[in-house]
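> Dropping a prediction and its sequence here:
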Amino acid sequence: MKNIIVYILLLTSITSSAQNDAAEDTITKPAITAIGKPDGEKTEMKIGKEGGSFTSSDGKIRLIIPEGTVTKKTTFSIQPTKNLAPNGNGKAYQMEPSGINFNKSLQLVFYYSDDETGGNSPLLMGMAMQDDNGKWFSLKKAVLDTLAKTLTADIHHFSAYVNFSKAKISPASARVKVNGSLRLKIVGAFMDDTDEDAELGPLRIEYPNMNWSVNGIPKGNSSTGIISASQSGSAIFQAPAQIPQQNPVAVTVEQQFQSAFSR
């Protein structure tokens, strides 16, 4: 049986709101997960009062320690681990020494490529940390630079840090038989506006009137496949009767929406 390969892309931006709007969101409790197991080579460097910087073994993050952060030679390390955060991208990174609140802010820089966004808008990326109890928090002051392709935040202590997406479409890709169908849904990451570092957890985003397209054609057609949106934040892709000339096909949704929540 011939298959149609479908790539699903989310082209949108999110703003936060502490009140409900026309959307209905289904919220779960803030995420608490296990600590990710090591998944890569640990990088270590001894840094003294003069400060310094170094990168993870995979080159994905850089830790910048300013002058005067420590008073004596201290061994700093970055250990790549499994990323268990809601909507996590790539690996998580556990840094040592733990249990120290530094007098100066350290800077943590995530590097990303277009391929690593999974087709989603970079504007949907954020940075999150995990506390000792396994709870995840979004760092509100993370700064995105789409030209340099970096995500940067000031941190005061060490934990596990990740790059995550504020919203994703599930699944991100799939194979669909001709005349077959595929249900898609948008899954967000809950961010509580009441705290500086917001609690993070999964939620289903239920926004009406999202603009779905197939290969750039609004709602698609009989040649590319048809996408039918529902008011539950999901959509059904109905594959055409034969393999389209452009295969894989790209399903996209565009919408500016708020990650509204109830307290």
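Okay, I see it. Numbers count the residues shown, from 1 in each chain.

> Please make it C-alpha for all contacts and neighbour counts, starting now.
Noted.

> Quick one: residues contacting the residue in the chain sticking out farthest from the centre.
Here the centre of the chain is the reference, and by CA atoms, centre = their mean the most remote residue is Lys72, at 36.3 Å. Contact analysis of Lys72 by CA atoms under 8 Å, 6 or more residues apart in numbering lists Ile47, Gly48, Lys49.

> Top of those residues by number of neighbours, please.
Using other CA atoms under 10 Å as the neighbour criterion, Ile47 leads those with 21 neighbours.

> Contact partners for it?
Lys72, Lys73, Thr74, Thr75, Phe76.

> swap in Asn179?
By CA under 8 Å, 6+ apart, Asn179 lies in contact with Gln238, Ala239, Pro240, Ala241, Gln242.

> let's bring in a second one:
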Amino acid sequence: MKTNLKLLVWALGVMLSLSCKKDKNATKEPASSKAVPVALGTPNGAAVQKTIGPAGGTIEMPGSAIVLNIPAGAVDAATIFSIQPITNTLGQMGIGNSYRLLPENVSFKKDIEIVFNYTEDQLIGTSGEFMSAAYQDAKGYWHAPSKATTEQYNFTVKVKTKHFSDWILTHKVVMINKGKGTLEKNETADFQVLMQSFEETIDDDDLLGPVIQVTEANVVSWELTGDGSIGNGKSVSQKYTAPSTIKQRGIATISVTLKDVWKKILDPLPGQPTESWVFYEIKLMPDEYFIWKQNGEEFEGSQRLQATSLGNGQIVINTEAPHKETSVFLSISGNYPGKHLFTAEPKDGSSLGVVGYLNFLFTSRYTCENKNKSTDGYVTITSTGEKPGDYVIGELAGNFANGNGCSPEVSFVTGKFKIMLQK
């Protein structure tokens, strides 16, 4: 389904990019109020820097969230370029960190290309057609750059500029979930759609005004794909209710079709599509589950899913993932909430873990020179079962050793579980 959604959004984006232009004489719906300055961001990560000369070059953050392409002839001499992650002061419409680009107060001889690379996860609540970028000036005002283009199928936003400041990836319209992103049976989540308002200026780059809620006139319909239910009508907000029974993990997608939102953003030409949509995916969890990751690969235990009380304050949990030849066994000493550390010897408040993967066995205990040792890790119990039918709920995180010896190979495992207690 996601692939089809991306293709539809990409096709709409192509139509929009071919037909949209900014007309300063066009009539826009007024913003609710004027743009206001906000504090500049503060550094919250390591900067990267690179010396680039007249021949041009590229500098990017690790992971390529933002890339600067400096063309030949942009500078006359070797120049230190840097990208400093800073806090997001734009708020709900900003995505992730802002970035302080240096050198500032320099007018480059040619346009520098700023490339933001976004992920599919960052489209949750919005769609590619609404992805853009913004920059903040020294006075604290945020601006919408007129030279921003979105390549939806490449998951990129590109901007041409001759000056540097603080920049951030944005979405102009977003559906927000005021509840949890993962629901169990009968739980609910409330949704509403927000959009960015703009204050026109005499230059090409409008100011960003306050974030406003779409009106009922903008809402065509709400739709649900998957289990659960939503209300009827064209209200500006919507409540989703998870089904009363969830047998296995799943996804419910809430989407809303909007009309005339583009009129508030891009001044569309006659004949241009006036409808657009955004969506949000809710994860549904069954009554019982054990989900874990080992070296980045995710597994779900759906066979022999058991939590057993041995009657002496000890709980044993085990499960298997079908078709993947992997299993987990946990022994927890002390049936009470809290962090139960891996230990070399069993004692109250400790835990032991064993993970089977294909023909390999990874354990939290191993021997070194005939002495028991323990890897680093723990099982956290957040809710205990006092009687059969209650649920044991918790999380797992730690290294597991493959074999013995004083320097065994280790594998990092994380997981979470909710299992009905048996006796």
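That came through fine. Bear in mind that the values here come from a model prediction, so they are computed numbers and not experimental data.

> just checking, Asp260 of structure 2 touches Glu275?
Yes: with contact defined as CA atoms under 8 Å, Asp260 of structure 2 counts as touching Glu275 (6.3 Å).

> Same list (the contacts of Lys72 of structure 1) but as a markdown table, adding secondary structure and distance to Met127 of structure 1.
Below are the contacts of Lys72 of structure 1 laid out as a markdown table (DSSP: H, G, I helix; E, B strand; the rest coil; distance: CA to CA, whole Å):
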| residue | secondary structure | distance to Met127 of structure 1 |
| --- | --- | --- |
| Ile47 | strand | 25 |
| Gly48 | coil | 27 |
| Lys49 | coil | 27 |
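
> Pick out whichever of those residues sits closest to Leu84 of structure 1.
Lowest distance from Leu84 of structure 1 to those (CA to CA) belongs to Ile47, with 29.7 Å.

> What residue in structure 2 is paired with Lys135 of structure 1?
The alignment partner of Lys135 of structure 1 in structure 2, by TM-score structural alignment, is Tyr141.

> which residue packs closest to that match, ignoring adjacent ones?
Once flanking residues are discounted, Tyr141 of structure 2 sits nearest to Pro37: 4.4 Å by CA to CA, 6 or more residues apart in numbering.

> what's the answer for Glu44 of structure 1, then?
Leaving out its chain neighbours, the residue that sits closest to Glu44 of structure 1 by CA to CA, 6+ apart is Ser77, at 4.2 Å.

> Relative to structure 2, which residues correspond to the one helix or strand that neighbour maps to?
Of the helices and strands defined by DSSP states H and E, Ser77 of structure 1 is found in strand 74-81. Taken onto structure 2 by TM-score structural alignment, strand 74-81 of structure 1 occupies residues 79-86 there.

> and the matching stretch, how far from structure 1 on average?
Here the mean offset of stretch 79-86 of structure 2 against structure 1 after fitting is 0.9 Å, by mean CA distance after the TM-score superposition for structure 1.

> what's that stretch in contact with?
Against stretch 79-86 of structure 2 from outside (CA under 8 Å, 6+ apart): 41-53, 59-61, 97-103.

> From Phe417 of structure 2, how far off is the nearest residue to Gln303 of structure 2 once chain neighbours are set aside?
Using CA to CA, 6+ apart and skipping the chain neighbours, the partner closest in space to Gln303 of structure 2 is Glu320 (5.1 Å). Distance, Glu320 of structure 2 to Phe417 of structure 2, using CA to CA, to the nearest Å: 13 Å.

> next one: Glu300 of structure 2
Distance from Glu300 of structure 2 to Phe417 of structure 2, by CA to CA: 10 Å.

> Quickly list what's touching both of those two.
Common neighbours of Glu300 of structure 2 and Phe417 (CA under 8 Å, 6+ apart) are Tyr289, Phe290, Ile291.

> Neighbour-wise, which one of those residues leads?
Tallying neighbours with other CA under 10 Å puts Phe290 at the head of the shared contacts of Glu300 and Phe417 of structure 2, with 24 neighbours.

> tally of neighbours for whichever residue in structure 1 pairs up with Ser32 of structure 2?
Applying TM-score structural alignment, one finds that Ser32 of structure 2 aligns to Ile27 in structure 1. Counted with other CA under 10 Å, residues neighbouring Ile27 of structure 1 total 16.

> go on, the one 10 residues further on?
Applying other CA under 10 Å, we find 14 other residues in the vicinity of Lys37 of structure 1.

> Over in structure 2, tell me which residue corresponds to it.
Looks like Lys37 of structure 1 aligns to Thr42 there (TM-score structural alignment).

> Next, count neighbours for the residue nearest to its match when sequence neighbours are not counted.
Counting by CA to CA, 6+ apart, the nearest residue to Thr42 of structure 2 once its immediate chain neighbours are dropped is Ile86, at 5.0 Å. Counted by other CA under 10 Å, the residues lying close to Ile86 of structure 2 total 22.

> go on, the one 10 residues further on?
Around Gly96 of structure 2 sit 17 other residues, with neighbours defined as other CA under 10 Å.

> got the contact list for the spatially closest residue to Ile27 of structure 1 that is not a sequence neighbour?
Closest residue to Ile27 of structure 1 apart from its sequence neighbours, by CA to CA, 6+ apart: Leu203 at 4.6 Å. Shown in contact with Leu203 of structure 1 (CA under 8 Å, 6+ apart): Asp25, Thr26, Ile27, Thr28, Val187, Gly188, Ala189, Phe190.

> preserved in structure 2, out of these?
Among those, the contacts conserved in structure 2 (both residues aligned by TM-score structural alignment, their matches' CA atoms under 8 Å) are Ile27, Val187, Gly188, Ala189, Phe190.

> Now do the residue farthest from the centre of structure 1 against Pro97 of structure 1, distance only.
13 Å.

> And the contacts of Ile47 of structure 1, which of them are buried?
Buried residues within the contacts of Ile47 of structure 1, defined by neighbour count using 16 or more other CA atoms under 10 Å: Phe76.

> Closest one of the contacts of Ile47 of structure 1 to Val6 of structure 1?
Phe76 (43.3 Å).

> And Met127 of structure 1, how far from Ala189 of structure 1?
12 Å.

> now swap in Ala250 of structure 1 and tell me
The separation that Ala250 of structure 1 has from Ala189 of structure 1, given CA to CA, amounts to 24 Å.
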